[in-house]
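[1] need the 3D shape of this:
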Amino acid sequence: MHVLDVNQMAQFFVSSFKLVAIFATVCVALELIFPAYRYSFASYVRGVRNWIIRIGCGALIWHVYTASLERLGVKPLLTVNFGTFLHSDNAIVNVGFAVLSGVLVAIVGDFFRYWMHRAQHAVPFLWRMHATHHSIRELTAWNCAHHVSEPLIDAVFVAVPLALIHFESGAVPTVALTLIAFQVHLTHSSTRINLGLLRYIVSDGKFHRIHHSMEVRHRGRNFGTFTTLWDTIFRTAYWPKKSEWAEVGLRNQPEPLTVRDYFMFPFDQRRWCRAKVGSGVREG
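    Next up, the predicted model:
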């Protein structure tokens, strides 16, 4: 395999953007029907632009990552075969088993994401990258892109550990990735829709919004991306009250409005000096 395969990267970009467009638009419909906050049209346009940039950079990073694993001969150390205990002669039941298997894989993957996320808030260099995402004040299903460096952090902290686990059922990784992709937009959407009792397993927008809150009492809470289980187990869960809708963003760091600001947010020393003078503490 060539280190850079333009066709494969183009296919990755198109398929990824299709998923983002579908899932984000579904969540935007919920935002319009059941709004928690009303945000400007410009923020949605900005969000689409940033996602295009983010996925474009991600296509390059993920292609180099997969090519590198192949060249280095990295093989799984553990095989998990869901088919041995989640199987039925009934086709409909098997579809249910595939979804259940996907949920289980998503929960396992979120264990690594949970600790990666905590590291992003604890390590200054990682925080500067991640703060690009936290600076967003008009947080919606479209306007929620991370910094372009995020796929690289994902590859190191999440994808590499998961590469050492082989899931035998071919449908499982696809289902898991689809669930996680949808969850990214649902948890950042500005809608009052919540998952009720299911939120004690699967994160929703109200739970994750606490993680983006400006309030000091919410700091260091709700790190899970897909599931709330790891926050519960490691005692970082904060369950918002029914009427609790936190203001989000960083108090002394406005979200990047231009393409240059989006790329350079972590490296803008003037921006970070202003934030330090204004708050005296690192936000997030």
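
[2] when you work out contacts or count neighbours from here on, use the C-alpha atoms and nothing else.
    OK.

[3] strands of the stretch 101-250 of the chain, start to end?
    With strands called from DSSP state E, counting those that start in this stretch, the stretch 101-250 of the chain shows them at 165-167.

[4] do a quick rundown of the helices in it.
    Assigned by DSSP state H, counting those that start in this stretch, the helices in the stretch 101-250 of the chain fall at 124-134, 150-154, 160-163, 171-188, 205-211, 229-233.

[5] name the nearest residue to the residue positioned nearest the centre of the chain, ignoring sequence neighbours.
    When Cα atoms, centre = their mean is applied to the chain, the residue found nearest the centroid is V184 (4.7 Å). If you skip the residues right next to it in sequence, V184 has T225 as its closest partner in space, 7.1 Å away by Cα to Cα, 6 or more residues apart in numbering.

[6] that neighbour reaches I201, doesn't it?
    No: with contacts counted by Cα atoms under 8 Å, T225 stays clear of I201, the gap being 11.3 Å.

[7] how many neighbours does the residue nearest to V248 when sequence neighbours are not counted have?
    Using Cα to Cα, 6+ apart and skipping the chain neighbours, the partner closest in space to V248 is S213 (4.4 Å). S213: 22 surrounding residues under other Cα atoms under 10 Å.

[8] just T84 next, same as before
    9.

[9] is L86 located within a helix, as I assumed?
    No: with DSSP: H, G, I helix; E, B strand; the rest coil as the criterion, L86 is coil rather than part of a helix.

[10] the structure of the following sequence is requested for comparison with the preceding one:
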Amino acid sequence: MMTNDSNTGSQPPEQLGFGRFVLIFAILLIAAELLLHAVGWLQQQLGYFLQDIETAPVATDIFVALSNGIFTFLTVAALFVFIEWRQLRFSDFRIRYRDGLIYSVVALAISILVQAAEFSLLRSWGVEPIFAADDLGPVLVAFPLIYLLLLGLMEYWLHRALHHFDFLWRFHAIHHQIEDLNAARSYSHFGQDVIYILLITTPLVLLIDAPQQHIMLVTTFFLISNYYMHSDAPALSFPAPLRHIFADNVYHHHHHTRDVRHIGKNYASFFSFFDRIFGSQYMPKDGEFPETGIDGYLPIASLSDYVLRPFGPKT
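    This next block holds a predicted model:
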């Protein structure tokens, strides 16, 4: 089994058996759900406080949205940071996570402001979703799965576009240049996040009005999935048969590999079978964690470099 350079030398534990795998991930999902409820409660209390001090409604909405996004990122990423640290005993813990935390918070702040402005504009124009989840009848039972499949398919093709078109790649390369990839150090450029909002979030919101109770589990799955796929925890990789349905951290690390044999592979962000259907799948063996990054691409050196790199000369 391969180890990371930042490991102090001890071998990672063997992959979990199926029973322990189910138990560990059930605990993770429950912990994440409890944390998200706590964040939601804090968001609500913050909103009440800002109303009590007569803060302008627009400022209240923006501030609450910002705090919710940042707190959610910090709490959910912390779950995997703890697991990675316990498993691999990083000797350069602060270095491995510091830039990820900084750049992720910046990206979240900018993308949340853009989304808030866009949705406010749509409301002012009287734009409403085409369908309401409560009017779907029996379809509502299968709605979370339908939503997951639709979101997964849209993300798959947007991900391929980010690699195919030079202008989009400039933003996505910020994500791919990351070396020593891990749960918190998995940031994207805020420009990519804005593209995601415009091409995926907005169409889904305009397609169907989905109350939180109908998509809560879906939201939790995607939050956990995003940080989990980038986590540097070999022992938490999926049992091999399950990897043919869902993308895990081993599967996604091969999308970030420097190995030219795997370039253009494993775009799927949740359902791995989309890669198989559309001919872009490489199925890794258990424990294969390749080195990540882009050969010949200078790593991001500072916050200003992170912000401006996609708009400058090609690196």
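
[11] what's the TM-score once they're superposed?
    Scored against TM-score structural alignment, normalised by the length of the first structure, the superposed chains reach a TM-score of 0.81; 257 aligned residues with a Cα RMSD of 2.5 Å.

[12] among the helices of the stretch 101-250 of the first structure, which is nearest V105 of the first structure?
    With distances scored as Cα to Cα, the stretch of the helices of the stretch 101-250 of the first structure nearest to V105 of the first structure is helix 171-188 (6.0 Å).

[13] so that closest one matches what in the second structure?
    On the basis of TM-score structural alignment, helix 171-188 of the first structure is assigned to residues 213-230 in the second structure.

[14] mean shift between the matching stretch and the first structure?
    Taking mean Cα distance after the TM-score superposition for the first structure, the mean distance separating stretch 213-230 of the second structure from the aligned residues in the first structure is 1.6 Å.

[15] please enumerate residues in contact with that stretch?
    29, 32-33, 76-77, 80, 133, 143-144, 147-148, 181-184, 186, 247-253, 269-270 (Cα atoms under 8 Å, 6 or more residues apart in numbering).

[16] try stretch 246-258 of the first structure
    Residues contacting stretch 246-258 of the first structure (Cα under 8 Å, 6+ apart): 46, 132, 134-139, 209-210, 212-215, 262, 265, 271-272, 274-275, 278-279, 283-284.

[17] give me the stretch of the second structure that it matches.
    So stretch 246-258 of the first structure sits over residues 290-302 in the second structure, by TM-score structural alignment.

[18] and that stretch, how far from the chain's centre?
    Centre-to-centre, stretch 290-302 of the second structure and its host chain are 20 Å apart (Cα atoms, centre = their mean, to the nearest Å).

[19] picking that back up, between T225 and I201 of the first structure, who's got more neighbours?
    T225 (24 against 15).

[20] translate that one into the numbering of the second structure.
    With TM-score structural alignment as the criterion, T225 of the first structure matches S269.

[21] same question, V158 of the first structure
    With TM-score structural alignment as the criterion, V158 of the first structure lines up with I200 in the second structure.

[22] now the contacts of stretch 213-230 of the second structure: which count as buried?
    Among the contacts of stretch 213-230 of the second structure, those scoring as buried are 29, 32-33, 76-77, 80, 143-144, 147-148, 181-184, 186, 247-253, 269-270 (criterion: 16 or more other Cα atoms under 10 Å).

[23] just the buried positions in the match of helix 171-188 of the first structure, please.
    214-215, 218-230.

[24] how about stretch 272-283 of the second structure?
    So stretch 272-283 of the second structure, judged by 16+ other Cα under 10 Å, has buried residues S272, F273, F274, D275, R276, S280, Q281, Y282, M283.

[25] can you put the residues you listed in CSV and add distance to P129 of the second structure?
    Formatted as CSV, those follow (distance: Cα to Cα, whole Å):
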residue, distance to P129 of the second structure
S272, 30
F273, 30
F274, 27
D275, 30
R276, 33
S280, 34
Q281, 35
Y282, 38
M283, 39
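
[26] translate A141 of the first structure into the numbering of the second structure.
    Aligning on TM-score structural alignment places A141 of the first structure opposite A183 in the second structure.

[27] show me what contacts the closest residue to that match other than its chain neighbours?
    Spatial nearest neighbour of A183 of the second structure, chain neighbours left out: S231 (4.2 Å); criterion: Cα to Cα, 6+ apart. Listed by Cα under 8 Å, 6+ apart, the contact partners of S231 of the second structure are F80, V81, E84, L181, N182, A183, A184, N249.

[28] the same query, at a cut-off of 7 Å, please.
    F80, N182, A183, N249 (Cα atoms under 7 Å, 6 or more residues apart in numbering).

[29] can you tell me which of those residues lies closest to S111 of the second structure?
    A183 (19.5 Å).

[30] ok, the closest one to A78 of the second structure distance?
    A183 of the second structure is 8 Å from A78 of the second structure, where distance means Cα to Cα, to the nearest Å.

[31] equivalent analysis for E155 of the second structure, please.
    Taking Cα to Cα, one finds E155 of the second structure at 25 Å from A78 of the second structure.

[32] regarding the second structure, what is its longest helix?
    With residue count as the measure and DSSP state H as the assignment, the second structure has helix 18-52 as its longest helix.
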